[in-house]
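Engineer: Fold the following, please.
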Amino acid sequence: MSILTFKGGVHPYDGKELSKDVAVRKILPEGELVFPVSQHIGAPAKPVVEVGERVLKGQLIAGADGFVSANIHSSVSGTVKKIEKRLVPNGSKVLSIIIENDNLYEEYNYEPNNEPWSKDTIRKAVKDCGVVGLGGACFPTHVKLTPKDDNSIDYVIVNAAECEPYITSDYRRLVEQPSEVIEGLKIVLKLFENAKGVIAVENNKPDVIENLKKLTEKEDKISVAELKTKYPQGSERHIIYAVTKRKINSSMLPADAGCIVDNVDTIYNIYRAVKFNKPLTERIVTVSGDGINSPCNLEVPFGTSHAQLVKEAGGMDENVEKIISGGPMMGQAMFSLEVPVIKGSSALLAFKQDEISRATMTNCLNCGKCAMVCPEGLICAKLAHAADANDMEAFVKMHGMECIECGTCNYNCPANRNITQSVRTMKRKVQAARRKG
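Structural biologist: Below is the predicted model of the structure:
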C-alpha cells in the first residue's frame, strides 16, 4: 500500500525520541483530587454526590445532562470534601467535585457485559462509562457512534497518527495493548455492518505498523493504513481525506462522508466499557520536553494534580520558561501546575526556552508561506488582515470558518505573525453573531 497523505502541512522537530521507548507506568494520586464537571464538548455534567459522601473508584459522581454530555466517575475511593469552582488547564475556573483520597482504591462493582452485544448494549455501555474522544476534542463518543443512518457508514478509522510533536501516549498504547485496540475496533464495527475498519498510523512508527499488520492479517474487515509523517496528519478532516479521498468542511460531520473517526485511546476505552463496564477514569499522559528531567508516559487517574506529574518525571529544570498542556502546536500554555489531569489531558510539556516570546514580530511580508502549508488551502495572511480589521464579511467570504486552527501558518511565517490567534478570535465573533441572529 502506498503512503497516504494530504496537500500542505509542516514537519516540525517531533521530539518523540525523548519518551517513546519509556513504558507506561501507573501512578497513584497524592492528596485531594479535583473533578471538573465540564471535561467534554457539550453540556456540563450534573453532580450526583453530596459533600461528606464516601465514594468508590469508578462510581458515578456527575451525570450527563443531555444527549451531548458525558458522565464523570471518581478515579479513587474517598470522601467528597467540596463542590466548588476550581482552575483547569486552560486557565478558566469550572465547577468541580473535590474528593479526598483514602488510598484504599475500593472499586465500585460493575458487572461485565456478556456477549453477544446488541447495538443498544454497545452504545449504552459507552455512554454509561463516560467515554469521550481522547484525541483532544473530548466529544462524547456515544453521540459520534449514533449517526442518522448506520448503513451509510463505510469506514471506521482509528486515528493513530499522533502527529503532534513530543506526544507518545498513543504510540505506547499500540506498543503495549495493540490487541485490545483491535478488539475495540471490532466492537465499533458491530454497529456498522457496511463499514471497514482502518487503523491509520504515521510512518514514523514502523514497528507499530508491522505488528498491527501481523495482528490483523486474518481480519477481512480491518486494514492498516500507512500515513506520511507530517503535521496535522491527525486532523479529522485530513485523516479522512488521506484514507478515503473524501472531503468534509466545517458544515459537515465525518458521518456525512460515511466515516467514523476515533482516537486510539478512545477505541481502547470503548473496549473496556463494552466488555467490562469499566468507566473512563484514567489515561496515558506524556510528560516530556527538554525541561523535564526524565521524560515518560504515565497512566494517570483523573483529578491528579499536574504538579505530581512533574514530580513523577524526576522534576523540572529550574530554567524552564514555558509549560504546555497538550502538544506544542495546538496545546495551551499553563501558568500553574496546580490544576487537575482531565479527560483531554494528553501531555504536559516543559521547555527551557519560550521561542515564541523571544521571536520578533514584523509586518507581513506577503510571501505566501502561510498559504503554502495551510492544509485547508486558505490564504491565511489575508484572513488575519480581515480579522485584525474586524471585517467579518470579508473574513467569511474568504472561507475563514474553514480554518482548523492547527497553527501551521504561524509555524511557517518568517515574520512571526500571530495568524492563528487572529483567525481564531474572528471565528468566535462570527459564531457569536450567528447565534444571535
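Engineer: all contacts plus neighbour counts: C-alpha atoms, from now on.
Structural biologist: Fine.
Engineer: how many neighbours does the residue nearest to residue 86 when sequence neighbours are not counted have?
Structural biologist: Here the nearest residue to residue 86 in space, its sequence neighbours aside, is residue 93; by CA to CA, 6 or more residues apart in numbering that works out to 5.0 Å. Using other CA atoms under 10 Å, residue 93 has 13 neighbouring residues.
Engineer: how near is residue 93 to residue 46?
Structural biologist: Residue 93 sits 16 Å away from residue 46, going by CA to CA, to the nearest Å.
Engineer: here's the other one to compare against:
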Amino acid sequence: MKPRFTFHGGVHPPRHKTESNGTPIRDAGLPPQLVVPLNQSIGNPARPCVAVGERVLAHQRIADADGNVSAAVHAPASGRVLAIEERPFAHPSGLPALSIVIEPDGRDDSVDPVPVDWRQADSRTLREQLRDMGVVGLGGAVFPTALKLSDGGLETLVINGAECEPYISCDDRLMRERAADIVLGVGLLAERMQAKETLIGIEDDKPEAIAALTAACAGTGIEVVSVPTRYPGGGAKQLIRVLTGKEVPHGVRSTDFGVQCFNVATAYTVWRALVLGLPVVSRIVTVTGAVARAGNVEARIGTPADWLVGQAGPTPDSRGIIMGGPMMGFTLPAPAAGITKATNCLIARSEALFPPRPPALPCIRCGACSEVCPASLQPMELYWHARSKQFGRAQEYALFDCIECGACSYVCPSQIPLVDYYRYAKDEIWAAERDRKAAELARTRFDFRNYRAARDKEEKAARLAARAAAAAASAPAVAAETAPAPAATLDADKQAAIQAAMARAAARKAAGAGKDPAAPAATPMSDADKKAAIEAAMARAAARKAAKAAEATPPPSESDAP
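Structural biologist: Next up, the predicted model:
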C-alpha cells in the first residue's frame, strides 16, 4: 500500500450511507417529460441544434458545445421536442435556464454509436470526441474532461473514489458493480497521459468497493489505496495531499505539480465515450432521505427531480429536496427541475432528519472552525470581514482558498452559517470585478471614440490644406483672367456716359419744345451733334458689355488668395 499523508482539519459527521448502498443500481424508468438543461458544464451553455416539433433519437446530439469550456448535450431518449425555452434549473439561485423539453415515445430508438481508435487518434481528435460526447466531471464540478486530457509527462494520475459526503453512495455502488469498466477507463487515461503511477483513492468505509477495484486492477499496475474516512477527504486537493503529499495552492493547477485527478464515474464515461462511442445521457443518482425505498438509480439526464423522489416513495413528512449532500448541497428552489450531470444525490428532507437550524448567536472566538478547516484558514476572521463588507480584507485572509465544504459551520457552537457569509463575499467580489471590467471596456470604447474623432478631424484638416495649396497654385492665372479694367478706361466710359446723357436730355428738350405751339421752332441737329450721340450710344453699349462680363466672373475666395 502507498504511504499515506494527511490534511489539516476535517470532521466526522454521521455517514447515513447504509440506507442507500445496500441494494443494486436499478433503472429509474422513463418520466412523461424530460427537461434537459443546456447548462451541463461549468462553462458556456450548449447551443440547440434541433427544432420544436422535431423527432429526436436516443443519444442524438441536440445541442452543440459553445466554445472550449463547454460540452455537447444529447437526447436521453427518443421522442418529440415539445419546447426549447426557459425552465426551472437545478441551481441555488433558482434562476431558469434554457432547456429542451422532450416527450419520450417509449421506443428508445437510438442513433448509431461513433467510437474512435483512441490508441491511434491524436490528442485533438480525442478532445473533440470527449467534448462532442458531453463528457464532464461527474464528481460535481462538471468541468469539461477534454480540457484535462494532457499529452503526457504526468507524474501521478489520481482517481477519486473517496465519496466523503454523507448520504451519497452512487460512486460506491458504481465501483462495486462496474469495476471492470472503470478500470478500462482508468487504464485508457493513464496510457494516453503517460502517467508514471496511477492511484485510486477510496475511503476505508467502502470495503466492498475496495475489494472489487483491487480485483479488477490485478496485473494492470494501477494501485488501489484505502484512505481514512474523514470529511472532506474526497476533495481533489485533499485527496492529492493524502495520496502524494503535495499541496496544491489556490489558483494553481495540479498539473503544475505533475498530478491530475478524475472521478471514478468520469473515468467510466470516458471509456464509454471513446471505446463504445456512447454520449453521456444518464448517470447514477442516490435517492435517499425521507423515502420508503432509498437506493441508487440510473436516471436519464433531464428527469424531473420530484419525479425521481416520487418513485422512491416519499414519506408524509418529507418537505423539499436537497440536491447533493447535507454539507455542500442545497435545497432545490424548483423540485420539478430536470436533473443534470452534476446531480449525484437527491435527499428528501424532513424535520426529523434536518431539524431547523437554531438562531445564530454572537461569535465567541472559540477557534473550533480553524481547527477543522481543511484549507488551514481563519474562518472567524473571514466571517467578520465578510459581515462588515470589508471584502479586500477578506481576500487578504485567502477567502478564495475556501472550498465551501461546510466543516466550519458544522462545528460552530454559535450556529453561525459561516459558509453563507463566504459565498456572499465571493459573489460581491465577483460582481465588483465584473463591473470593473465593464467600466474598463466602456472607458476603452470611449477613448477609442475620441481618438477616432480626433483622427477624422486631422484628416479633414489635411484635405482642406491640400485643397487650399492647389487653389493657391492656380490663383495667378485666375486673377489675370478676372482682373478689372484699367482706371483710365473706366473714366472715359463714365465721361462718355455723361455726355450721352446730356445729349439725350437736350434731345428730349428740343422734342418737347417742338410740340409746344408757343415754343420757338426746333433747330435741326447738326452733324456734330449726331456724331456725339452715336459715340455716346456706342460708349453705353461698351459699358454694359463690360458690366455683364464682370458679373459673370465670380470674385476670388479667401482660400484662393496668395
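Engineer: TM-score, when you put one on top of the other?
Structural biologist: Superposed pair, TM-score by TM-score structural alignment, normalised by the length of the first structure: 0.95. Supporting alignment: 431 aligned residues with a CA RMSD of 1.6 Å.
Engineer: picking that back up, tell me who's in contact with the residue nearest to residue 86 of the first structure.
Structural biologist: 85, 86, 87 (CA atoms under 8 Å, 6 or more residues apart in numbering).
Engineer: Now, the residues you listed that are in strands?
Structural biologist: Per DSSP state E, strands hold the following members of the contacts of residue 93 of the first structure: 85, 86, 87.
Engineer: would you turn the residues you listed into CSV with distance to residue 289 of the first structure?
Structural biologist: Conversion of those to CSV gives the following (distance: CA to CA, whole Å):
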residue, distance to residue 289 of the first structure
85, 30
86, 27
87, 23
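Engineer: Let's have the residues you listed in CSV, adding distance to residue 135 of the first structure and neighbour count.
Structural biologist: Listed next are these as CSV, based on distance: CA to CA, whole Å; neighbours: other CA atoms under 10 Å:
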residue, distance to residue 135 of the first structure, neighbour count
85, 25, 16
86, 24, 19
87, 22, 18
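Engineer: and residue 61 of the first structure, what pairs with it in the second structure?
Structural biologist: Under the alignment by TM-score structural alignment, residue 61 of the first structure pairs with residue 62 in the second structure.
Engineer: residue contacts, its match?
Structural biologist: Under the criterion of CA under 8 Å, 6+ apart, the contact partners of residue 62 of the second structure comprise 48, 49, 50, 56, 72, 73, 74, 75.
Engineer: just to revisit the earlier point, map the residue nearest to residue 86 of the first structure onto the second structure.
Structural biologist: So, by TM-score structural alignment, residue 93 of the first structure is matched to residue 96.
Engineer: How about residue 207 of the first structure?
Structural biologist: In the second structure, the residue paired with residue 207 of the first structure is residue 208, using TM-score structural alignment.
Engineer: Thought residue 173 was touching that match, still the case?
Structural biologist: No: counting by CA atoms under 8 Å, no contact exists between residue 208 of the second structure and residue 173, whose distance comes to 9.1 Å.
Engineer: In terms of neighbours, single out the busier of those two.
Structural biologist: Under the criterion of other CA under 10 Å, the comparison of residue 208 of the second structure against residue 173 puts residue 173 first, with 24 against 15.
Engineer: After alignment, which residue of the first structure pairs with that one?
Structural biologist: Checking TM-score structural alignment: residue 173 of the second structure goes with residue 172.
Engineer: Next, please give the residue ranges for the helices of the second structure.
Structural biologist: Using DSSP state H, the helices of the second structure run over 123-132, 170-177, 179-192, 207-216, 236-244, 264-271, 305-311, 368-372, 379-387, 391-396, 407-411, 418-481, 487-515, 527-552.
Engineer: relative to helix 207-216, how tilted is the second one?
Structural biologist: Here helix 170-177 of the second structure points in a direction 50 degrees away from that of helix 207-216 (axes from the mean of the first three to the mean of the last three CA atoms, to 10 degrees).
Engineer: Mean distance between helix 170-177 of the second structure and the first structure after superposition?
Structural biologist: After superposition onto the first structure, helix 170-177 of the second structure sits on average 0.4 Å from its aligned residues (mean CA distance after the TM-score superposition for the first structure).
Engineer: packing partners for that helix?
Structural biologist: Under the contact definition 3 or more CA pairs under 8 Å, 6 or more residues apart in numbering; DSSP states H and E, helix 170-177 of the second structure sits against helix 207-216, helix 264-271, strand 282-289.
Engineer: okay if I get these as a markdown table plus distance to residue 166 of the second structure?
Structural biologist: Rendered in a markdown table, the data for those read as follows (distance: least, CA to CA, whole Å):
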| stretch | distance to residue 166 of the second structure |
| --- | --- |
| helix 207-216 | 16 |
| helix 264-271 | 18 |
| strand 282-289 | 11 |
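Engineer: So which of the helices of the second structure is nearest residue 37 of the second structure?
Structural biologist: helix 305-311 (12.7 Å; CA to CA).
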